[in-house]
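> after the sequence you'll find the predicted model.
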Amino acid sequence: MHVLRYPGYGRGSFAPRRGRGGSQHGFTKRNEVTLDLVKHPLGELLTSFSNSDLQPKLSTLTDAASIKDCQYVASYNWVDADTPTIMVPGKPPLWSPLQQPRRLEEDSGLYFRDPNAARYPSYPTEPAVLALLEINPVFPTGEVDVFGCGSTMGNLLRFVRSVDKSFRFNVEAIGNTVFFVRKENDPRETIDGIRGYGHTFPEAYTTWETEVKRSESHQRLVQYDFGGFKCVVRFECDGYLPEKSNDKKGDSTKKGAQTGLDDLLEAFNNTAIKKGTPKLDGPLTVQSGGSPPPHHTIFDLKTRSGRFKKDIDMTDIYPALWLKQFPNFVVAYHDGAGTFHDIRVQDVKKDVQDWEKGNDAAIQRLAILIKKIVELARQDGKGLLEVYSPGVNRLEVRRQHGEGSHALPLELRVRWENGGDGGGPIVAIGDLSGSEGEYEDFSLADPHDSFSYDDSDDEIQDFTACSADSCGYCGKCTY
């Protein structure tokens, strides 16, 4: 593991964003939300699995127990606006640490478990699909077997690792693709008991650059091969490292440092808005803007208390980094009062490779489980299913209760089935042709290395400890 230690240098920023970090270690039952089976009843049971049903054949163990050919395919930023608005391709916040450590305020305000659902509850997966088709209108949708997120894939990974956590998510086959759609008790469910500095730290140590001002989160999509399937996975990205980028390194750093009084005032205002309730009126608007940095610069972030001189427990973090294919991990230790003197920027590629090699049996079970779910979804005549796990060692596949809910609106379902072509975004502003790296393969791995590295989204613990997940994308776990 290559580690860079920052005692706190660079320029401060109050850029508004949904940070992660946090003070929890791993998943605890205290952090788990009870699934509301009264508000959302379960449908007809089709089949159930335990881990003993997922034992791999020795002949296929090595073949499926790895992620291969991972590459960036799309991204977008959620933007603070009067109606639901995304910016495509967007850009994650720039790592811009303080020149001198200063005391930060504890986290406060409202934070949603699922920002995609909170901002666009009708079809939380729609923004990701629109971003993908905006960047590449002829994207080969028929080749995609699984379209998931850090939360749904992370829940399955926890199950095969025998982590005791209940979860549920919707499943729908659209064309050849089986969509996994995260499901909370309520799309605007907030996280109780927020504490620590998992939000205020990234607000102070990362910067939304001028081209993506008023952004609130960066969502990225990668595609990789796993277990014989081609998967597209969405997740939330905490930021990127300028010193690891070969593209306009000086310009990026300079942009991050040029924040005047007006920008600071705007950032303070945006922070206050962000902690309020997202506006849901109107259709989804798609703007063009931003430029995705190379994936080898992307990082995941957590904060921890350093009072007890104990390093972060990586038990539940390595699985998330593997699933999301993050090459960098930032951990920041505070003194208990909000000042961060020990900040470590770590290259974790080798550590995640080692975790993969040491957990090949669980990873093989994950491949088998995904295969079973995909087959059930493709064979089912009604098409709307749900995965439900009440806890350790039992996973059920059911029909969705009642009429169920689709992953995408009808027009977009038809477009996906027809190969992606045949329409643009709901509202397009500007031109994406000037964005750099849209069609570049950002895979980090040496072509002779069996571990193809790229990042993948947002979660096992409370939201402040998210990497998601973060799905970033999730609110309350490390995936």
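Structure's in. What do you need? Numbering: from 1, shown residues only.

> rest of the way, CA atoms for contacts and neighbours
Fine.

> what are the contacting residues of the longest helix along the chain?
For the chain, the helix that runs over the most residues, judged by DSSP state H, is helix 360-379. For helix 360-379, the external contacting residues (Cα atoms under 8 Å, 6 or more residues apart in numbering) are 51, 54-56, 61-62, 64-66, 145-146, 156-157, 160-161, 171-173, 176, 178, 226-227, 356, 383-385, 397.

> take the one below as the second:
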Amino acid sequence: MHRGRGSNSYRGRWRGGGQTPRPGDSWNRGRNSTPKPKVTTPPTPPTGRLIVEITTDNLPNHNIQADDAKINNVNFAASYSLVDQHSSKIIIPGQPATWKPPQLPAQLPPDYGDYLRDHNGARFKHPLQPTVQSLFALNKSFDPSNIDIVGCASSLGDILRFTRSVESTFRFDVEMVGNTLFMVRNHQKEVIPDVRGYGHSFLDSFTSHEDKLKKTESHQRVISYSFGGLKCVLRFECDGYFADKDGELDATASELKDLNLPKTPTSNLIQSEKSGKAVPQESIIEIKTRSQAKGTLDMNEQLPRLWLRQIPNLITAYHFRGKFADVQEQAVKQDTLSWEAEHEAELQSFASILRQLIVEVKRASHLKLELCRTGLGPLELREQSGVQREALPAYWKDKWAGEYREDPDGEDGPSDTCAHSDRCPSLSQSGESSDTEGSGGDDDDDDDFALDYTACDFTTCGYCGHCA
């Protein structure tokens, strides 16, 4: 998530405990943390062989109705907090920073230094592993078999910008794990150099972490929802939350005594501990800082981001040379609903592209793939070049695909039954798919449409490609 952007775009947050940073200070400093060595951005590998181009003009008819082009059944799925850069430990469920504004006006020190573009990519070889681990840790009965897409908000946002003919350049990995399309950004330790502005300083002064989470450098929130007949799991960086809107939460994360971690060698696990609490989506806030010289915030740019993340509250803070006197709190849920209705045709195309992307990645599932775009060009599905990357480690791939069982005695092993039997008509006793709704009562069941998963080599199945 873009963290309190000012006149520049960056990620990460500087939390300097109120001290003014100096030019050349170490990047991404935490509260009471020691200076960290500067990280150089690794070289970007060349793009590989083109597999297929996707444009808005060559999409097959996926019969996306107007009602399908809406986000429904939004639920908290998981969350975790990231701490010191020297540690890859995650805190589950963690907790967002609490909105605690000081008295206005407030003169803040400027931001200096280099900032990480992607906290997860910098810490983990597999950036979506902490998302997957936290999903299982917070919900012992979590069933990934009915999830169609897992990715960060940035990757889906890239595709949404393409759909809306907004210029953007990006590339990220795409891979089928079981029945699920994983979208994995590959920024690794990429940094944005020489950041200027007041966004990080604002977060440091206007939000606060609980005592046990003082060293939090990033809070990651995972939600699930239905869109276009697809079940999506979306991760994004969370700026903070309103404590006075900390209402009921269906998930049991806040009451969980122990994390539901699998009985497996520690080499398969990211180090984790339980602390914090899950908070409801209604309390989540997005924070934007802006110089008064640049005028008011353009909501046409912000609403697609808020809609995709389903963030209902926006705080816009205007400053003059770091002096903040105008901080506005705005409930934007109705605005995102209005934006959704006004962009119905674009969102129908967005849903079609997501469905077609699943088809194409299935079709070329024997290859390691990435999705690319340059400027106003088409989507390009390309073969990865150089060292090939995996969406998840082998253990978590098998667990997600249902190919590992967990024995009560602590022994893990391959499942004795087909992991995809609930999706395979040939293996279902009734002859129909037996999908259950992961979010409880989803009207947009993906059984209502048939995709041509031509990678499947089990002719009576025609769906998953893993049952032969």
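Arrived safely. Note that the structure is a prediction, hence the values are computed from the model and not measured.

> after superposition, what is the TM-score?
Once superposed, chain against chain, the TM-score is 0.73 (TM-score structural alignment, normalised by the length of structure 2); 367 aligned residues with a Cα RMSD of 3.1 Å.

> related to what we said a few turns ago, and the helix or strand just after the longest helix of structure 1 against structure 2, how far off on average?
Later in the chain than helix 360-379 of structure 1, the nearest helix or strand by DSSP states H and E is strand 384-391. Comparison of strand 384-391 of structure 1 with structure 2 after fitting gives an average deviation of 1.3 Å (mean Cα distance after the TM-score superposition for structure 1).

> quick check, distance from strand 384-391 of structure 1 to the centre of its chain.
Here the centre of strand 384-391 of structure 1 is set off from its chain's centre by 21 Å, with Cα atoms, centre = their mean, to the nearest Å.

> what ranges do the strands span in the stretch 1-150 of structure 2?
50-54, 71-82, 90-94, 98-99, 106-107, 115-116, 149-152 (DSSP state E, counting those that start in this stretch).

> as TSV, the ones you listed with distance to residue 407 of structure 2 would be great.
Listed next are the strands of the stretch 1-150 of structure 2 as TSV, based on distance: least, Cα to Cα, whole Å:
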stretch	distance to residue 407 of structure 2
strand 50-54	41
strand 71-82	24
strand 90-94	24
strand 98-99	40
strand 106-107	57
strand 115-116	40
strand 149-152	27
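
> wait, which of those is closest to residue 42 of structure 2?
Of all those, it is strand 115-116 that lies closest to residue 42 of structure 2, at 12.6 Å by Cα to Cα.

> equivalent range in structure 1 for the closest one?
The aligned range for strand 115-116 of structure 2 in structure 1 is 111-112, by TM-score structural alignment.

> same check, this time on stretch 155-162 of structure 2
Under the criterion TM-score structural alignment, stretch 155-162 of structure 2 matches residues 152-159.

> next: stretch 349-357 of structure 2.
Mapped onto structure 1 using TM-score structural alignment, stretch 349-357 of structure 2 covers residues 365-373.

> sorry, back to before: superposed on structure 2, what's the mean shift for the match of stretch 155-162 of structure 2?
Counting by mean Cα distance after the TM-score superposition for structure 1, stretch 152-159 of structure 1 comes out at 0.4 Å.

> now check residue 23 of structure 1 against structure 2: what is it aligned to?
Aligned partner of residue 23 of structure 1 by TM-score structural alignment: residue 7.

> same thing with residue 399 of structure 1?
By TM-score structural alignment, residue 399 of structure 1 lines up with residue 383.
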